[in-house]
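K.L.:
Here is a sequence with its predicted model. Questions after.
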Amino acid sequence: MITKGKEIPTYEELEVQDVALSSPFLKAGALHMGKQCEAENNEFMLCRMEEKDPRKCINEGKVVTSCAMKFFQVVKRNCAQEFYNFAMCLDRGSQDMSYDFCRKTQTIFDDCMKEKAGIERPGYGYFCEPRIHETKRPQPMPEPPPVYPDALVEPPSDDIPRQPSKYQGRPIFF
């Protein structure tokens, strides 16, 4: 359900070529792609967090998708067979596509990417390290505090007469 004042982007604005790969292939290339497209992804996520409206970040999302497409084109050009073997090992090796059973094929794929494409797999914990992302987008204005027209201007004063307690207060424990 959409409220009357909201504008929806047109199909032309949303049109972008999708990355048509299944989960094992995306997981096989995730570490390398995460490092290659880190700046674009951080810009998109910063936009999403600051704007709090995904419609304002459509262009940043398109940049992330195009970076992923370029990355997988590089993989296909340079290390297609090694990538395929690694993805199939992830798919067939365990139910949750664990890397544990595919270390040999992962090493072969990593070496191929390093030699032929010049892309090195990031080290363990690379994505957990804190980094500062510089952006060219202006920071959005903060939202003004909500104004409630029916709120009390002043709290009630202490001179209001009150009835004394009927039972002179009750102890918590009997």
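P.N.:
Perfect, thanks for sending it.

K.L.:
use CA for all of it now, contacts and neighbours both
P.N.:
Noted.

K.L.:
Tell me the spacing between the residue positioned nearest the centre of the chain and residue 99.
P.N.:
Nearest residue to the geometric centre of the chain (CA atoms, centre = their mean): residue 45, 5.5 Å. Separation of residue 45 from residue 99 (CA to CA, to the nearest Å): 26 Å.

K.L.:
can you check residue 111 too?
P.N.:
Note on residue 111: its distance to residue 99, by CA to CA, is 16 Å.

K.L.:
And for residue 141?
P.N.:
According to CA to CA, residue 141 stands 44 Å off from residue 99.

K.L.:
what do you get for residue 22?
P.N.:
Here residue 22 is placed at a distance of 16 Å from residue 99 (CA to CA).

K.L.:
take the one below as the second:
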Amino acid sequence: MPLFAGHLPVQEKDFDDAPQIANQLDPETKETLQYLKRGDLGIPNHALRCAAYQYAGQCVDVNREYMLCKQEEGDPRKCLKYGDRVSECAANFFRNVSEACTDQFVKMAQCVEKTNSRKLIYCRAEQLALDTCMFEKLGYDKLPDAGVYSDIEVKTDRPKPKNPYNFRPIIDSRRLPAEDYFERPIGQTRDGDEKK
């Protein structure tokens, strides 16, 4: 007898492709599962850091839209579509870089990997070669200082949230607005009775 007898045996297909499950899923759940199946880029962290400044310049809009969604919605399921856009932008960016500047990208990644602290400061010669290649062949330049873009409004297709700062509603019904409290006569309580 198998240890997990209650699980569906899924060999080659995903569990949501099984007819028993696919018939029970609504379209929104199917779309969510498609976003989750995307997976990661398959690029190590030190290699991602090598081209991070140029990536920030190319994918700034989709990254900001995703971060705005996460901040305003508070529910990660509502932001899966925007996370998919970020993944698509990153995949296209690193695909272009790896095709156009393969040697420089690999040398820079190897240099960062070999340093003890994995900092870019020890690989300035390789970084110059990679930056030059990406600018000349792809037109990718580093993102300027982040403060330059701090006041830019993010363009989004989402409706404005009802409670973007997640304020708690006032539950105490005895509390009155300040203007009502200060407009009453001096010797009167909130209930309208005279003070004794």
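P.N.:
Structure's in. What do you need? Owing to the predicted nature of the structure, the values given are computational and were not obtained by experimental measurement.

K.L.:
care to give me the TM-score?
P.N.:
Put the two chains on top of each other and the TM-score (TM-score structural alignment, normalised by the length of structure 1) is 0.74; 148 aligned residues with a CA RMSD of 2.7 Å.

K.L.:
if we can go back for a sec, so for residue 141 and residue 99 of structure 1, which residue has more residues nearby?
P.N.:
residue 99 (17 against 8; other CA atoms under 10 Å).

K.L.:
Now do the helices in structure 1.
P.N.:
11-14, 23-28, 30-36, 38-51, 58-93, 103-112 (DSSP state H).

K.L.:
can you list these in TSV and add distance to residue 135 of structure 1?
P.N.:
What follows is those, written out as TSV (distance: least, CA to CA, whole Å):
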stretch	distance to residue 135 of structure 1
helix 11-14	23
helix 23-28	27
helix 30-36	17
helix 38-51	7
helix 58-93	12
helix 103-112	31
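
K.L.:
how about those, which one is nearest residue 146 of structure 1?
P.N.:
helix 38-51 (17.5 Å; CA to CA).

K.L.:
for that closest one, packing partners?
P.N.:
Using 3 or more CA pairs under 8 Å, 6 or more residues apart in numbering; DSSP states H and E, the elements in contact with helix 38-51 of structure 1 are helix 58-93.

K.L.:
packing partners for the helix it packs on?
P.N.:
For helix 58-93 of structure 1, the packing partners by 3+ CA pairs under 8 Å, 6+ apart are helix 23-28, helix 30-36, helix 38-51, helix 103-112.

K.L.:
I'd like to know which of these is closest to residue 12 of structure 1.
P.N.:
Proximity to residue 12 of structure 1 (CA to CA) singles out helix 38-51 among these, at 19.8 Å.

K.L.:
Where in structure 2 does the closest one fall?
P.N.:
Counting by TM-score structural alignment, helix 38-51 of structure 1 pairs with residues 60-73 of structure 2.

K.L.:
Other residues contacting that stretch?
P.N.:
The contact list for stretch 60-73 of structure 2 (CA atoms under 8 Å, 6 or more residues apart in numbering) reads 76, 78-79, 82-83, 85-86, 89, 154-156, 161, 163-165.

K.L.:
which of these lies closest to residue 143 of structure 2?
P.N.:
residue 89 (15.6 Å).

K.L.:
which one in structure 1 is aligned with the closest one?
P.N.:
Looking across to structure 1 (by TM-score structural alignment), residue 89 of structure 2 lines up with residue 67.

K.L.:
Now that that match has come up, it's in contact with residue 19, right?
P.N.:
No - contact criterion CA atoms under 8 Å: residue 67 of structure 1 and residue 19 do not qualify, at 10.2 Å.

K.L.:
ok so, going back, nearest approach to residue 126 of structure 1 belongs to which of the helices of structure 1?
P.N.:
Nearest to residue 126 of structure 1, of all the helices of structure 1, is helix 30-36, at 8.9 Å by CA to CA.
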